[in-house]
Structure formats: structure tokens, C-alpha cells
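Asker: Pasting the sequence and the predicted coordinates here, then a few questions.
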Amino acid sequence: MPTELVAALDIGGTKIAGALVDRRGGILVRARRPTPAREDGETVMRAVEEVLAELAAAPRWASVRAVGIGSAGPVDAARGVVSPVNIPGWRDYPLVERVRRASGGRPVTLVGDGVAMTAAEHWRGAARGHDNALCLVVSTGVGGGLVLDGKLHTGPTGNAGHIGHVSVDLDGDPCACGSRGCVERIAGGPHIARRALDNGWRPGPDGDVSAAAVAAAAHAGDPVALAAFERAARALAAGIAATAALVELDIAVVGGGVAGAGGVLFAPLRRSLREYATLSFVRDLTVVPALAGTDAGLLGAAAAAGGPDREPAAPAA
């Protein structure tokens, strides 16, 4: 009998990616479309349907038993709807029902993109073999997800572990979510860049004012760029330590574009974590870079839908 597969969708503001994924995390077929994020909701859905149709044209489609979706959020898994901040045409959009119809009535599981990344890291990445983990996506925003007692903990709506909107500065700047001093408002890529610019950092001749450009300047020793990453790292450390104090964690895994800064983020992050995570039951918490890479969204969507082998995962070497 052919191996059962899961169809995975990774939906963001830039791209809609799809894949057929086997039980060991092998990606057998891929499809991709740009997200028409500024168009109406039905136009966006047509792009999703095109991705599914391309997957359905593959000979292995008959072996697909379920569909997993990792979507930019907010999502509401209990209702099967999504309202991604970066896709204005989708507000309380019934994505689960539409994908169920487009996939021939197969069961559909929806999670937020941070939860999907967490599922991928626990299945095939840096959190493999750990029973209690927090995984973070640090990019334009800051998302996350939790593994507790060896299982993905999605919460009722699929948003559990959203560390980006934990407040770590009671008198901090207003956040887009409506709160103040959130981790995302300090550690998100655009906010790192804005902090550096406000404190005197200037881009090179190419005019690049992204967080990646600030990271490059930090690697070159620019003190303002280093200070911007130091501040972001402290915010992340405070959020991680608070989460660990609540639920007890073995490991925190950090991925996303900002994590690509490497040592200029991870060195102050680990140093700050030692200052914040001081209780005996959180003191041994480690922080490591993510390993699942650009396929994390697809692998995580597949894992959330029940894709992994049920054999216990071995710790990563």
C-alpha cells in the first residue's frame, strides 16, 4: 500500500506554498504562487486553489489523507477562520471550509505560522527530542509556539505561545496589537532598524535600512547597530524567561529572518537570559538557532495535521 501523505499549505503575505509530505518529513511534490495580498479575498483564495490543484495533479495525491495549513495570523482554529494582518482581504475568512472543499472533503487542520514553525522544529529540527520547548519566529513580527509534555500545544484558537505580544516594557511604545511594550515592538526587524536609525545609525551607499543591514553593521562593530540588537535580545530574553517560569521549558529555539543575524543576536540573548532566568527550574534553559529552514512552514503544517511517524523522535545530534 502506498505511504499515506499529508498536503501542507504555508500561507503568508508574500507567498502561498504547498507540498505533499510523507510521514518522515520528506517533501515529494511542491507548488507555489505569489500571494495577491492587496487583492480581494476571493482572489487570494484562487491562488490557494491553484496551489492545491497543482498538488492534486500529482499521481501521489490519491494517498493524501489530510491537509495541514500554517497561516499568517491571527487565526481561529476553533472556527476555522483567518484574519492575517498582511492579507487585508481575509477577515474572518472561512479558510478551513474552503480548503476542505478544494481538497475533495479531506480533513483540514489550521494553525498559526508560529505554531507551524514549532511543530517543524519539534519534528525535524532543533527541538527534536525535547518534551518542553518554546519556538520563536523573529522576523517582521515575532511569533511563537509551544511543545508541552512532548505534544504541540496549540491552544483553543491555534495561537498558543504567541510570545510576540507578551509585554516586557510596561511604559514602552504602543504596539499594533493595542498593548504596550510588547516583545514584537522591540525585537521585530523593522523596530530594530528604526531604533538604530533613531540613535544615529546610517545605511551604506545602497540605502538599505533593513534589520539585515543593521546586522551587517553590527558585525562590523558599529556601536549603535550593536546596541539595537542588544535591546532586541533583552526583550526576547525577558519574554522567554517569563514563558519558562510559567510552563517550565527545556529549550528555546529561535528562527526567522532576524535570527539570521547570528552572534550579534544570540550572544546578548544568552547573556540576558542568564539575568532573567534565575529560578532553579529555569536556570538550565538553553537557546539555540532553528534548523528546519525555509521549509519549516510546510513541515509544521504537515506535522500539525498528523503527518509524523508515531515512533518517538530521537534527540538531534
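Answerer: The structure has been received and is ready for your questions.

Asker: C-alpha from now on. contacts and neighbour counts both.
Answerer: OK.

Asker: helix or strand for the residue minimising distance to the centre of the chain, which one?
Answerer: What sits nearest the mean C-alpha location of the chain, by CA atoms, centre = their mean, is Gly114, with 3.0 Å. For Gly114, the host element (DSSP states H and E) is helix 113-124.

Asker: which strands and helices sit next to that helix?
Answerer: Applying 3 or more CA pairs under 8 Å, 6 or more residues apart in numbering; DSSP states H and E, we find helix 113-124 packed against strand 64-71, strand 133-138, strand 142-148, helix 296-304.

Asker: Can you list the buried residues in the third one?
Answerer: What that stands for is strand 142-148. Using 16 or more other CA atoms under 10 Å as the test for burial, strand 142-148 gives Val142, Gly143, Gly144, Gly145, Leu146, Val147, Leu148.

Asker: Save those residues as JSON lines, and put in distance to Leu273 too.
Answerer: Below are the buried residues of strand 142-148 laid out as JSON lines (distance: CA to CA, whole Å):
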{"residue": "Val142", "distance to Leu273": "17"}
{"residue": "Gly143", "distance to Leu273": "18"}
{"residue": "Gly144", "distance to Leu273": "17"}
{"residue": "Gly145", "distance to Leu273": "19"}
{"residue": "Leu146", "distance to Leu273": "18"}
{"residue": "Val147", "distance to Leu273": "20"}
{"residue": "Leu148", "distance to Leu273": "20"}
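
Asker: Name the nearest of the residues you listed relative to Leu136.
Answerer: Closest to Leu136 out of those is Gly144 (4.2 Å), distances taken as CA to CA.

Asker: What distance do you get for the closest one to Gly114?
Answerer: 4 Å (CA to CA, to the nearest Å).

Asker: Could you give the number of residues near Asp208?
Answerer: 12 (other CA atoms under 10 Å).

Asker: alright, now check it against this:
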Amino acid sequence: MTALALEIGPTRFAASRVAQDVEADDVRQVPIPADGAWDRCLALLKEVAEGREITALGIACAGPIDMAAGVVAPAEIAEWRTGFAIVAAAEAAFPGASVYLAVDGVCLALAERNIGAAKEAMDALALTVSDRIRGGITVGGFVVVGRTGNAGNIGHVLVPGYDEPCACGSRGCLEAVAGGAAAVRWAQDRGWGGASVDELVAAARVKDEIAAAALGRAGTALGLAIVSTAALLDLDLAVVGGTMAAAGPALWEPLSAAVAAHAQLSYLPGLRVVPSTLGELGGLAGAGLLALTPRR
């Protein structure tokens, strides 16, 4: 009797078996293929299952999703952009298993609330800043899902003072300014010679001026978006994870300065912003919690 967790991110699939204490067992990751995404995803799940009977599967997927219909439409997987019925496909692959789907940011918030840095907070924002930005919110101790399952999508909150075009079709979205891919492009446009978020973070840590400026710009935008979200929802904590969060002072100092400068409402000065303790697998841990949570 085995529960599985699956995370569908912007660039890779990750899967694991899930112990009752939500510890991931034998995490495996593969790049998302150019085509045949579900076949590769299913092969990965079966590799992890190793012939065991599967009783539950939790799926964390990059948005947008339609949670009620069990359909996902992540922009990074071309063949799924118009909608892929992943819950029905998983139920067919694992007959008798209970299959649960949530957007990756909701799964991240679920993990932070239960086993991460937000477990003592009733009202919190959890976000991961890597190539993309994903987020989820906890209000009154409960993770907010939203009408379609896409609540907490802070990557598409508009940041004042910025006008960069976003992949969603809008302009000035947080992800278009502070996401890792956007920060890399900004640095490259100013002569930086690297190619990835990891390289940008490493360069900023050794005081490369352009890389540090890119991280500083991202940190300021993140701080503005965090304060706006906290003001709207009366939050007392924001947890930041992902590749960019490892950049150290280059990101965290401008982020903290933006929060301090703009958290002026009487209920906001206590707003805390802390690093995640879950690493890159927060969404996968949340998918495991989805699989293990009892339903009435």
C-alpha cells in the first residue's frame, strides 16, 4: 500500500514514494521531454513505485490548472497548453488509487504550513523564486485554493514601476521582473556573459556588479509584491525559497529594504520574511501531503 508524489515543474518532473511522516523516499527527477510528456511522467512514476500497489497519488503542477476538472495547462509543456486531463490519465494508469491535484504554489504553501518555516504561522505567504515564481497563501491556518485552484499566483501580481512584457500576455508582472529567467535576460542585456540562474546567483555572491544589480532589482520587486500581498491579506510571514533565495545579501538586502520602506500600515511592521527550509522539493512535499491527507 503505497502513496506517490509527483511534481510537474517548469523544466522537470520529480516523483517519490511518500512515507507516513511525509518524508520523500527515493526521489527521482527527469527533464521534461519535447514530446511524449505523459508517457515519460508515467514511466517515472512506475519506476518510483517499483511494482508496489499504489493507493494514492498527489500531483503538484505548474499552473494554470482547473482543479475541479482535473486538467492542467502549463505553458512549458507545449502539448499540454490547451489542457491535459491528468487526473483521468493517472486514474487509468493506477486503477483504484485516489488521485489529488493542486497547483504547485498551493502544494508549496501546504508543505511550508505543515513541515516548513510557516508551521507556526496562521497567515503566511510561501513563494519560490527560480526560473519562474510560484506562490501559495495560508489564511487562518488553511491553505487557500481559490475558485479554479490557482490562488496565490504571486508571480502575476503587477509590480509598480515596471513594464516588462510577461509570458502571460500582461506587462509588469512580478515574474517578468524578478523571476530567474527574467533576471538572467536583464543581466545579459547589460553585458553579463552567463546563461543560467545558478550562474547568476554564483556571480552575485562573488560581487559581479551586473549580476548583483540583477539580483538587487529582483529583490526590490519581490519586497514590493510581498508587502502588497501582506497588506491585502493581513499576513505576518512570508517564506521565500528557490534558487534565487540562495543569492545571499545581493537579493535579501534590497528585498528587506523594500519591505521595511513600504510596510507602513499599523498591522504590517511585524511582517517577517524568512528563507524556506524545504529546499527545491517543497512542491513535491506538498504533493505528498495531498496524497496522505484524509478526506471525508
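Answerer: Perfect, I can see it now. From a predicted model like this one, the values you see are computed outputs, not experimental measurements.

Asker: now what about the TM-score between them?
Answerer: TM-score of the superposed chains, computed with TM-score structural alignment, normalised by the length of the second structure, equals 0.91; 293 aligned residues with a CA RMSD of 2.1 Å.

Asker: which one of the helices and strands packed on helix 113-124 of the first structure is the most hemmed in?
Answerer: For these, average neighbour numbers computed from mean count of other CA atoms under 10 Å are highest in helix 296-304, which has a mean of 32.

Asker: so what secondary structure elements neighbour that one?
Answerer: Taking 3+ CA pairs under 8 Å, 6+ apart as the contact cut, helix 296-304 of the first structure packs with strand 5-11, strand 15-21, strand 64-71, strand 108-112, helix 113-124.

Asker: and Ala58 of the first structure, which of those is closest to it?
Answerer: strand 15-21 (9.1 Å).

Asker: Count the neighbours of Asn153 of the second structure for me.
Answerer: The number of residues near Asn153 of the second structure, taken as other CA under 10 Å, comes to 20.

Asker: counterpart of it in the first structure?
Answerer: Structural correspondence for Asn153 of the second structure with respect to the first structure (TM-score structural alignment): His162.

Asker: any idea how far the alignment partner in the second structure of Ile240 of the first structure lies from Asp26 of the second structure?
Answerer: Structural alignment places Ile240 of the first structure opposite Ile226 in the second structure (criterion: TM-score structural alignment). As for Ile226 of the second structure, its distance to Asp26 of the second structure is 34 Å (criterion: CA to CA).

Asker: Neighbour count: these two, which is higher?
Answerer: Using other CA under 10 Å, the more surrounded residue of Ile226 of the second structure and Asp26 is Ile226, with 29 against 12.

Asker: Next, the angle from the helix or strand hosting the more buried one to strand 124-129.
Answerer: Here Ile226 of the second structure sits within helix 209-233, counting by DSSP H and E. On the basis of axes from the mean of the first three to the mean of the last three CA atoms, to 10 degrees, helix 209-233 of the second structure is oriented at 150 degrees to strand 124-129.

Asker: In the first structure, what stretch matches the following helix or strand past helix 209-233 of the second structure?
Answerer: Per DSSP H and E, the first helix or strand lying C-terminal to helix 209-233 of the second structure is strand 237-241. Alignment of strand 237-241 of the second structure against the first structure: residues 251-255, by TM-score structural alignment.

Asker: Look up the average distance of that stretch to its aligned counterpart in the second structure.
Answerer: For stretch 251-255 of the first structure, the mean distance from the matching residues in the second structure following superposition reads 0.8 Å, by mean CA distance after the TM-score superposition for the first structure.

Asker: now that stretch, how far from the chain's geometric center?
Answerer: How far stretch 251-255 of the first structure lies from its chain's middle: 11 Å, per CA atoms, centre = their mean, to the nearest Å.

Asker: what does Ala193 of the first structure align to in the second structure?
Answerer: In the second structure, Ala193 of the first structure lands on Val184 (TM-score structural alignment).

Asker: For the helix or strand its match falls within, list every residue counted as buried.
Answerer: Val184 of the second structure belongs to helix 180-189 when assigned by DSSP H and E. Within helix 180-189 of the second structure, the residues that qualify as buried are Gly180, Ala181, Ala182, Ala183, Val184, Arg185, Trp186, Ala187, Gln188, counting by 16+ other CA under 10 Å.

Asker: Measure how far it is from the centre of its chain, please.
Answerer: On CA atoms, centre = their mean, the centre of helix 180-189 of the second structure falls 19 Å from that of its chain.

Asker: what does that helix contact?
Answerer: Helix 180-189 of the second structure has contacts (CA atoms under 8 Å, 6 or more residues apart in numbering) with 129-132, 175-177, 194-197, 200, 210-211, 213-215, 218, 244.

Asker: Next up, the contacts around the aligned residue in the second structure for Gly143 of the first structure.
Answerer: Correspondence of Gly143 of the first structure to the second structure, assessed by TM-score structural alignment: Arg134. Taking CA under 8 Å, 6+ apart as the contact definition, Arg134 of the second structure lies against Asp104, Gly105, Leu127, Thr128, Gly152, Asn153, Ile154, Gly155.

Asker: Identify each buried residue in stretch 164-179 of the first structure, please.
Answerer: Quick answer for stretch 164-179 of the first structure (16+ other CA under 10 Å): Gly164, His165, Val166, Ser167, Val168, Cys175.

Asker: and which of those is nearest to Val253 of the first structure?
Answerer: Closest to Val253 of the first structure, out of all of these and judged by CA to CA, is Gly164, at 14.1 Å.

Asker: Wait, a helix at the closest one?
Answerer: Yes - secondary structure of Gly164 of the first structure (DSSP: H, G, I helix; E, B strand; the rest coil): part of a helix.

Asker: Just confirm it contacts Cys182, I think it does.
Answerer: Yes - using CA atoms under 8 Å, Gly164 of the first structure is in contact with Cys182, at 6.4 Å.

Asker: Looks to me like Arg23 of the first structure is in a strand.
Answerer: No - assessed with three-state DSSP, Arg23 of the first structure is coil; it does not lie in a strand.

Asker: Distance of the residue lying closest to Ala231 of the second structure once chain neighbours are set aside relative to Thr82 of the second structure?
Answerer: Using CA to CA, 6 or more residues apart in numbering and skipping the chain neighbours, the partner closest in space to Ala231 of the second structure is Leu268 (7.0 Å). Counting by CA to CA, the gap from Leu268 of the second structure to Thr82 of the second structure is 40 Å.
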